[in-house]
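Undergrad: Sequence and predicted structure, then a few things I'm wondering about:
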Amino acid sequence: MKSAVETLEPTRAKLTVEVSYEELKPSIDHAYSHIGEQVNVPGFRKGKVPARIIDQRVGRAAVIEHAVNDALPGLYRDAVAETGIKPLGQPEVEVTEVPNVTGPVGGQLTFTAEVDVRPEVTLPDLSTYELTVDTVEVTDEDVEQRLESLRERFGTLVGVDRAAAEDDFVSIDLSATVGEEEVDSVTGTSYQVGSGTMLEGLDDAITGLSAGETATFTSTLVGGERAGEEATVTVTVNSVKERELPAADDEFAELASEFDTIEELRSDLREQIAKDKNANRAVAARDLLLERLREEIDFPLPKNAVDAEIKAHLQAEGKAEDDPHGEEVREDTEKAMRDQFILDELAESFGVQVAQNELLEFLLSTSRQYGMDPNEFIQSASQAGQIPVFAGELARNKALAVALRKVTVLDGAGEAVDLSEFIGSDEDDVVVSGESADSGESADSGESADSGESAESADSGESADSADSADSAESAESAPSAD
């Protein structure tokens, strides 16, 4: 098989593939066998019909067409591997020559495949990068706020005979009317004053009301068939309770932790806060690095791939292809795709690979985020062909963590910041750095699972967007078929 590549545009290429008759013969033989099992020819058993009889009854052209369609997906994949192009999406295939359908056996198969390709991304020298993050300082106020949150977890609600104030818990009845029609109502629902989790204006209306008192206000409905309409809302307070916190003493320390004294608990909280702030610095450094890469690396985006993502987005929302919302999401789609290409280049440059156990742990973590049973989630993802998407997302997260090791990270005082606890180190990994990225497997660098904000695992929303935007486009080696 001979393959040649012609660059049509920076993000589009044309493959020309020539396949000899000998190379295509296994597919031709298979075509004869498959057709022979389906035709009835007097005097011959199914599957035993000679090729010359099939040529007479069905036609050699039908056999060649069957063989070409059967072989084309694999031949395309082989050509992609041989030429090293990085296709995106489905190719446009045109068969320009087929083996002889009349006359002597022979000839060759020739086809072309035009396809969008991943743009060339030139990475900068990361060793020249300096990123500045905040200096970590844990104040007494930080510790007391964390201790207050812990005490709230062990607090109890106590009824009070006074007007409702911020942070109180109230039991309320609500009714909403539009004109003379009551459109919604609830009774005995619990609400924390100041939380802002229900209707706009509710907090102001409740504040200052005692049990048995009623207030009326105007608000915009946020749910149901009348969502978006202005309604008159009546609220009645049934009861007012405040949260009574346990005293911050040794007894509480024993109740809420493994420590015997409140000072030991405070000391542990201080360490936790310091660790969390360091984890946040890792996230901040990661975001700074990605933003700088966005600013300094310029390359064209494949328009067809972008348009395909926007189309898929509109279809998911049940909207037409020409819906104006498509242009509204174009900027986000292009940003997500650009990020993916940068991160993919980083992953290839550093030889980042995803081990099976890493992918499994990532899938389990993702299933928990969606509140799904892990087995059902993995089965559903597999059936939908999403496992490679998740693997790609994980590889990109790891690549950014590895890239972060190559830059210099300083704090506000100009001191070097060690983020290895959150992004790992090259000593822990089998990573081929620099230009040679043919082998190597990066260890999982996100050990700060408790913080949930390691540089490798944070910002899952953005990662998910990237995976959705161009991973589906980059399942490029899916099977084309001849027209």
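TA: On my side now, so go ahead.
Undergrad: C-alpha from now on. contacts and neighbour counts both.
TA: Will do.
Undergrad: Assess the claim that Glu242 and Gly155 are in contact.
TA: No - distance between Glu242 and Gly155: 9.6 Å, which falls outside the contact criterion (Cα atoms under 8 Å).
Undergrad: which one of the two has more residues nearby?
TA: More neighbours surround Glu242 than the other of Glu242 and Gly155, with 19 against 15 (other Cα atoms under 10 Å).
Undergrad: quick one: that one from Pro91, how far?
TA: Distance from Glu242 to Pro91, counting by Cα to Cα, to the nearest Å: 65 Å.
Undergrad: go on, Ile53?
TA: The value you get for Ile53 to Pro91, if Cα to Cα is used, is 36 Å.
Undergrad: between those two, who's got more neighbours?
TA: For Ile53 versus Pro91, the count of surrounding residues by other Cα under 10 Å is larger for Pro91: 23 against 14.
Undergrad: Surely the more buried one forms part of a strand?
TA: Yes - assessed with DSSP: H, G, I helix; E, B strand; the rest coil, Pro91 lies in a strand.
Undergrad: before we go on, here's another structure to hold up against the first:
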Amino acid sequence: MKANAERIEKNTVQLEIEVEAEQFDRAIDIAYRRLVQRYNVPGFRKGKTPRQIFERYVGKEVILEEAMESVVPEAYYKAVAETGIEPVDQPKVDVVQAEEGKPVVFKATVLVKPEVVLGQYKEVEAKKPLTEVPEEEVDKAMERLQQRHAQLLTLEEGIVKKGDIAVIDFLGRVDGEPFKGGEGADYSLEIGSGSFIEGFEDQLIGVSIDETRDINVTFPTDYQAAELAGKDAVFTVSVRGIKRKELAELDDEFAKDVSEFDTLEELRTDISNKLKEAAEERAKFQLRQEVVSKIVDGTDLEVPAPMVESQLNDMIRNLEGRVTSQGMTMENYLQYANTTIEELRGQMQPDAVWAAKMNLIMEAIAKAENIEATEEEIKEEAAKIARYYNTGEEELQKILDNKGQVNFLTDQIVREKTLQFLADNAKIIEGADEPETKQAGEPEAENTGEPEAGDTNEPAAE
């Protein structure tokens, strides 16, 4: 087989492929043997019709087409491997010659990955993220732990205070008419949590058990239910009960009850250390974000439409996976978000373009710097998966024997090493604010401005 590749447009390559006559003749013979089993030719048992008679009966072109269906794909994939091109779409095939006893000649025109002309990717300026943890943050973490382990006391009488959990019945009306989702019974609402529309919770402060009060609120102009956005509403709310938190003293006994430590000081030190570790991880993430964003935004690169479409499909699948994991269906999510799948894809399109561009650039940097995954690194990552699923050596070997999984692990390792390479080679500037940059990876659906899957579907909630 012979194959030549010619770039005929910016991201389009034309392959001219020639397959030897002997190979095509063998394919024709195989095609005849396959087809003769499908046709009933008068005067012959199925599968026993001589080839010359069979050709006259069905037409020689039918056999040639059958042969071409096996020859062309095989030759095309061999030509792709030989020429080293990287297609991103299905080829358009034009047959130049297909005759018995002669070589098959055809042209395959296909979109390929664009050539990435890398600009500066070393010494990229990035602000040093903050990693210090103020004592106030440790205090807040201690308070959250105290809140988490508080006892809830059910009051027999009293009024709602900030921090209480009010058990309420409510009915909302807009222009005097109830609206869908605006009604609830025995709903537990923590006052001060900001779960409901601004002003709703504050107006419940001071209400007594079994008291009913009308609460006036205005839906935000960007509220997810478009028919309610910006409108005034009145909620008739009855307080059915009040639960109040009783906080334990922050002392050594508290530390023993909620942790493995014997003293409050030991517990506080452990929390401080964990906050510092989290701050360092955030700083590492932010630094990578800023560096990658500057590299991507500073690179002139046109991404072929099929690559964007593929990235968009991946993002939709990831969103659907998150939605499903939170007990919803995609249909519920779209209804809640007051959108359609087509509108959602349109909103996510810019992020898909950016992510596809970023993937190409990261791949080009890894290639330029000879960043690869070693066998030991692949095995180590596979072992992590096996440990996560609590499986043994047999399952580990299955992972390593699965080409698809190994390729996935390889890509993940190379991506991580490339990100770290860029961070290590960045020019760090002291005194930074947090950068507003895209994530150094696949953009999430949150970038679309849509509500998170799993949010409550109460119109009273923000």
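TA: Perfect, thanks for sending it. Source: prediction; values computed, not measured.
Undergrad: So after superposing, what's the score?
TA: The TM-score (TM-score structural alignment, normalised by the length of structure 2) is 0.73; 400 aligned residues with a Cα RMSD of 4.1 Å.
Undergrad: Can you name the residues that contact Val183 of structure 1?
TA: Counting by Cα atoms under 8 Å, 6 or more residues apart in numbering, Val183 of structure 1 touches Ser175, Ala176, Thr177, Arg226.
Undergrad: So which of those wins on neighbours?
TA: Across the contacts of Val183 of structure 1, the neighbour count under other Cα under 10 Å reaches its highest value at Ala176, namely 23 neighbours.
Undergrad: Quickly find the element holding the equivalent of that residue over in structure 2.
TA: The alignment partner of Ala176 of structure 1 in structure 2, by TM-score structural alignment, is Gly172. Remark: Gly172 of structure 2 resides in strand 165-174, with elements defined by DSSP states H and E.
Undergrad: Val292 of structure 2 reaches Ala440, doesn't it?
TA: Yes - proximity of Val292 of structure 2 to Ala440 meets the contact threshold set by Cα under 8 Å, at 6.0 Å.
Undergrad: If you count surrounding residues, which of these two has more?
TA: Summary of the neighbour comparison: Val292 of structure 2 and Ala440, criterion other Cα under 10 Å, with Val292 having more neighbours (26 against 21).
Undergrad: isn't Ala395 of structure 1 right up against Gly351?
TA: No - Ala395 of structure 1 lies out of contact with Gly351 (Cα under 8 Å); the separation is 9.9 Å.
Undergrad: Looking at the two, which is more packed in?
TA: When neighbours are counted by other Cα under 10 Å, Ala395 of structure 1 and Gly351 differ, and Ala395 comes out ahead with 26 against 23.
Undergrad: If you count contacts, what does the helix or strand hosting that one end up packed against?
TA: In this structure, Ala395 of structure 1 is located in helix 387-406 according to DSSP H and E. For helix 387-406 of structure 1, the contact count by 3 or more Cα pairs under 8 Å, 6 or more residues apart in numbering; DSSP states H and E identifies helix 262-296, helix 325-349, helix 356-369, helix 420-423, helix 460-466 as packing neighbours.
Undergrad: which bit of structure 2 covers the shortest one?
TA: With the alignment judged by TM-score structural alignment, no segment of structure 2 is matched to helix 420-423 of structure 1.
Undergrad: for stretch 342-356 of structure 1, how far is the first residue from the last?
TA: Start-to-end span of stretch 342-356 of structure 1 (Cα to Cα) is 24 Å.
Undergrad: what secondary structure does Gly228 of structure 1 sit in?
TA: Reducing the assignment to helix, strand or coil with three-state DSSP, the entry for Gly228 of structure 1 is coil.
Undergrad: show me the contacts for the closest residue to it other than its chain neighbours.
TA: Spatial nearest neighbour of Gly228 of structure 1, excluding adjacent residues (Cα to Cα, 6 or more residues apart in numbering): Leu221 at 5.3 Å. Applying Cα under 8 Å, 6+ apart, we find Leu221 of structure 1 in contact with Leu199, Ala227, Gly228, Glu229, Glu230, Ala231.
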